[in-house]
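A.B. asks: 3D, please:
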Amino acid sequence: MSQFKDLKFWHDSEALECVTRTPEAPNVVTFSFRSPSGALFNHDPGQFVTLELPVPGGPLYRTYTISSSPSRPTSLTVTVKAQDGSLGTRWMLDHLHKGMKIKAIGPAGRFSIVSHPAPKYLFISAGSGITPMVAMTTWLYDSGLEPDIVFVNAAKRPSEIILRQPMEMMASRIVGIDLKWVVEEPDPFSPWTGYRGMLNQVMLGLMAPDYLDREVFCCGPEPFMRAVREALEALGFDMAHYHQESFSAAPEDAEEVPADSFPDADVGVEVVFAASGKTAHCAQTDTLLSVARGAAVPVAVGCSMGLCGTCKVRKIEGDVHMVHNGGITDDDVVEGFILACCSKPLGRVVLDL
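C.D. replies: Predicted coordinates for the structure are as follows:
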């Protein structure tokens, strides 16, 4: 056991080195990374990282779920899908190869069974939303205990089911992983005997008759997740046991810090960027991210919705009104950090930028 004598865990101050790239489906690739120093990776299954991509005119920050499990800590993988018009992911598919190093921020996020343990799970996903479900399933599979998971994934065609092979491998090795694939249409010249059509209430009832007793995790495009929520609500499901991962979270679902002061558009304030030696004037209703951009002060940003944590900066002085979607922890707030994308100055504010 000498190799575990002096454990060292990766921190995002160290770049990641790409070690493999594996095609998964059309326009989908899994990238595996290692720590050049040999450090291990420690994160909750279902969390994400934000990659700094050196695109022309960049850098560009894009957030991706970690598709590997922390139970396999020697590498970290992300499985990415290039959508029509995508810039960052397209760059990765075309230019990111073995041996290249790339900066990452994180891990972050609260979408994990670690935060919501339960005896039985129902994982529902569509497209690349399958990645956190694979990570959480792998973590349970590696635990050595028999899980109870109904795993539902919807795709356009069978050939577009992402990470199908590793999921079917795990399901074939233990009892307790019940796979349910749903496709809109079969591939030409390839018979399909699974579910076909759009996921609906009838299918959910057939797939998981005891769905009322399960902790539900859902990830996919917003229209898909909305349909799942509406279906579960119509079936009488207790939505306190429903959790979803979305990078377009609604503002009304955000967490408010603090709750006793609100910005006023008629009040002007001063924002000082201490490291840059710049000062800007703005209204209380302007976000610190927009003020920084107006002052030509660079700030890394990913989702711009208070979810990914990429724009976390240290506040040296002053008070802000911050409305976020889980991209910052209570400990970070105590230490003086804020998210620039969703923080508005209530008075003079000094930032370590």
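A.B. asks: Please count neighbours and contacts with C-alpha atoms only from this point.
C.D. replies: OK.
A.B. asks: biggest strand in this protein, by residue count?
C.D. replies: In the chain, taking DSSP state E as the definition, the longest strand is strand 16-25.
A.B. asks: C-terminal to that strand, what's the next element?
C.D. replies: strand 28-34 (DSSP states H and E).
A.B. asks: which other helices and strands contact that following strand?
C.D. replies: Using 3 or more C-alpha pairs under 8 Å, 6 or more residues apart in numbering; DSSP states H and E, the elements in contact with strand 28-34 are strand 16-25, strand 76-81.
A.B. asks: out of those strands, which comes closest to Asn153?
C.D. replies: Asn153 lies closest to strand 16-25 among the helices and strands packed on strand 28-34, at 14.5 Å (C-alpha to C-alpha).
A.B. asks: Would you indicate which residues of the closest one are buried?
C.D. replies: Leu16, Glu17, Cys18, Val19, Thr20, Arg21, Glu24, Ala25 (16 or more other C-alpha atoms under 10 Å).
A.B. asks: Stretch 107-115 too?
C.D. replies: Pro107, Ala108, Gly109, Arg110, Phe111, Ser112, Ile113.
A.B. asks: Generate CSV for those, with secondary structure and distance to Arg348 as supplementary columns.
C.D. replies: Formatted as CSV, those follow (DSSP: H, G, I helix; E, B strand; the rest coil; distance: C-alpha to C-alpha, whole Å):
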residue, secondary structure, distance to Arg348
Pro107, strand, 31
Ala108, strand, 29
Gly109, coil, 30
Arg110, coil, 32
Phe111, coil, 35
Ser112, coil, 37
Ile113, coil, 40
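A.B. asks: For the comparison step, fold the sequence that follows:
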Amino acid sequence: MNSVPASTEPAASRLAATASWDAEADDALVCLAVRDETHDVKTFVLAPSGPRLFAYAPGQFLAFAFEIGAETIHRCYTISSAPTRPHALSITVKRVPGGPVSNWLHDTLKPGDTVRALGPMGDFSCFTHPAQKYLLLSGGSGVTPMMAMARTFHDLGGNRDVAFVHSARSPADIVFRGELETMARLDPAFRFHAVCEADAPDEAWAGPKGRLTLETLSAAVPDLPEREVFVCGPKPYMDAVRAMLREAGFDMARHHEESFDFGALPEAEQQAAAEAGRTLDAESSAEAEAAPAAVRTFRVEFAKTRRVLDCPEDSTVLDAARKAGIRLPSSCAKGLCGTCKSKVTKGTVSMTHAGGIRQREIDAGMALLCCSKPTSDLVVER
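C.D. replies: Got it, this is the predicted structure:
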């Protein structure tokens, strides 16, 4: 007997789902709802077109391929919902000035629209580091994986000791504020603390003001040394937290951070990351020149731009292009996000990816240039 009575109501149909969503078989997700979280942050609720269940660990993300104008733009966004509610999932996106994807999502995506996604993926999760006590630290948009973890523990009960400390610009910028305060009110084992840099136009902040300091953190979480710590936010925030924990003598083996949240990075920061990659490339190149080795070199031709370069067999195509001054779309450089996905029309590559490409795309000749090394001369459709 079915656990859910037969019904023509779409919600009942979704609740009757027994099969899991498989992005390899169907990568389409339908937008069910759009919700305002703050003045510049929205949550997008997504589900498969047919009844399917999502399975993921809190803290994981999806890699999206958005069709914006005549271009396909790849971005990764952390799932902000909890896997305890598997019939739909959510991503929560801050509008970034000049950001092509965040602005398109805020201005264009509406219920009934479809987007394409791959995943879930990533190993930043409380599930991979079980503990009795957790500290979730987030700054700005870094709140999303922490919210997924907090929601999961709240749904499952069990009196899990969780302290959540979030840093925001002002009270008006505290994403999920109402829900987090409600969770803290309902669950004595869950504590929520916010730190704001300044007041909001319509609210003077009564809590800790300024940026997070070790003194503020220790006051909010006196048993800090006993906790498993998860951190996500802009790089300066994560650097500051790391320094605080070391100053406090914290066991850094119990510190875990989302080190490259490329879906949320403003483009200026993405460019900075690319420049850092070029610096590392230069260092690696210098080391290679100092170490004699017989390395084969292959010719790589970019068909659309008619650019040609030489790529050593021990270098990825993306790295070789950067050294040659050729700018290619890229973001994570880890084989996750799909930004550098390209058609190889001639030749072969050795590719070690981390989930950012489907098998059917590989079979069709696609490759992620950030993790593909040539095994012959290549022609790339770029």
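A.B. asks: Which residue of structure 2 sits opposite Gly99 of structure 1 in the alignment?
C.D. replies: In structure 2, Gly99 of structure 1 lines up with Gly112, judged by TM-score structural alignment.
A.B. asks: Please name the nearest non-neighbouring residue to that match.
C.D. replies: Once flanking residues are discounted, Gly112 of structure 2 sits nearest to Cys31: 5.4 Å by C-alpha to C-alpha, 6 or more residues apart in numbering.
A.B. asks: Which position in structure 1 pairs with that neighbour?
C.D. replies: Looks like Cys31 of structure 2 aligns to Cys18 there (TM-score structural alignment).
A.B. asks: For the stretch 101-250 of structure 1, which segments count as strands?
C.D. replies: Counting by DSSP state E, counting those that start in this stretch, the stretch 101-250 of structure 1 has strands at residues 101-108, 121-126, 149-155, 177-183, 195-196, 215-219, 242-245.
A.B. asks: Tabulate the ones you listed (a markdown table), appending distance to Met203 of structure 1.
C.D. replies: Shown next, in a markdown table, are the strands of the stretch 101-250 of structure 1 (distance: least, C-alpha to C-alpha, whole Å):
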| stretch | distance to Met203 of structure 1 |
| --- | --- |
| strand 101-108 | 33 |
| strand 121-126 | 12 |
| strand 149-155 | 10 |
| strand 177-183 | 9 |
| strand 195-196 | 8 |
| strand 215-219 | 15 |
| strand 242-245 | 18 |
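A.B. asks: SS state for Pro86 of structure 2?
C.D. replies: Secondary structure assignment for Pro86 of structure 2 (DSSP: H, G, I helix; E, B strand; the rest coil): coil.
A.B. asks: just checking, it touches Ala55?
C.D. replies: Yes. The pair Pro86 of structure 2 / Ala55 is scored as a contact, 6.6 Å apart, by C-alpha atoms under 8 Å.
A.B. asks: Tell me how many other residues crowd the match of Gly99 of structure 1.
C.D. replies: The tally of other residues near Gly112 of structure 2 (other C-alpha atoms under 10 Å) stands at 13.
A.B. asks: same deal with Leu369 of structure 2?
C.D. replies: Neighbour number of Leu369 of structure 2 under other C-alpha under 10 Å is 30.
A.B. asks: and it, what does it touch?
C.D. replies: Contacts for Leu369 of structure 2 (C-alpha atoms under 8 Å, 6 or more residues apart in numbering) come out as Thr316, Val317, Leu318, Cys340, Lys341, Ser342.
A.B. asks: What about those, which are in helices?
C.D. replies: Val317, Leu318 (DSSP state H).
A.B. asks: If you rank the contacts of Leu369 of structure 2 by neighbours, which is first?
C.D. replies: The contacts of Leu369 of structure 2, ranked by neighbours (other C-alpha under 10 Å): first place Val317, 25 neighbours.
A.B. asks: Identify the residue spatially nearest to the aligned residue in structure 1 for that residue, adjacent ones excluded.
C.D. replies: Aligned counterpart of Val317 of structure 2 in structure 1: Leu288 (TM-score structural alignment). Spatially, and ignoring its direct neighbours in sequence, Leu288 of structure 1 is nearest to Ala340 (5.0 Å; C-alpha to C-alpha, 6+ apart).
A.B. asks: For the alignment partner in structure 2 of the one you found, the count of nearby residues, please.
C.D. replies: Using TM-score structural alignment to pair residues, one finds that Ala340 of structure 1 aligns to Leu368 in structure 2. By other C-alpha under 10 Å, 30 other residues sit near Leu368 of structure 2.
A.B. asks: which one is the alignment partner in structure 1 of Pro145 of structure 2 nearest to, not counting chain neighbours?
C.D. replies: Aligning on TM-score structural alignment places Pro145 of structure 2 opposite Pro132 in structure 1. Excluding its sequence neighbours, the residue lying closest to Pro132 of structure 1 (C-alpha to C-alpha, 6+ apart) is Gly46, at 4.3 Å.
A.B. asks: The one you found: neighbouring residues, count only.
C.D. replies: As a burial measure, Gly46 of structure 1 scores 28 neighbours (other C-alpha under 10 Å).
A.B. asks: thought it was touching Ile130?
C.D. replies: No. With contact defined as C-alpha under 8 Å, Gly46 of structure 1 does not count as touching Ile130 (10.2 Å).
A.B. asks: Show me what counts as buried in stretch 54-74 of structure 1.
C.D. replies: Neighbour counts over stretch 54-74 of structure 1 (16+ other C-alpha under 10 Å) mark 54, 60-71, 73-74 as buried.
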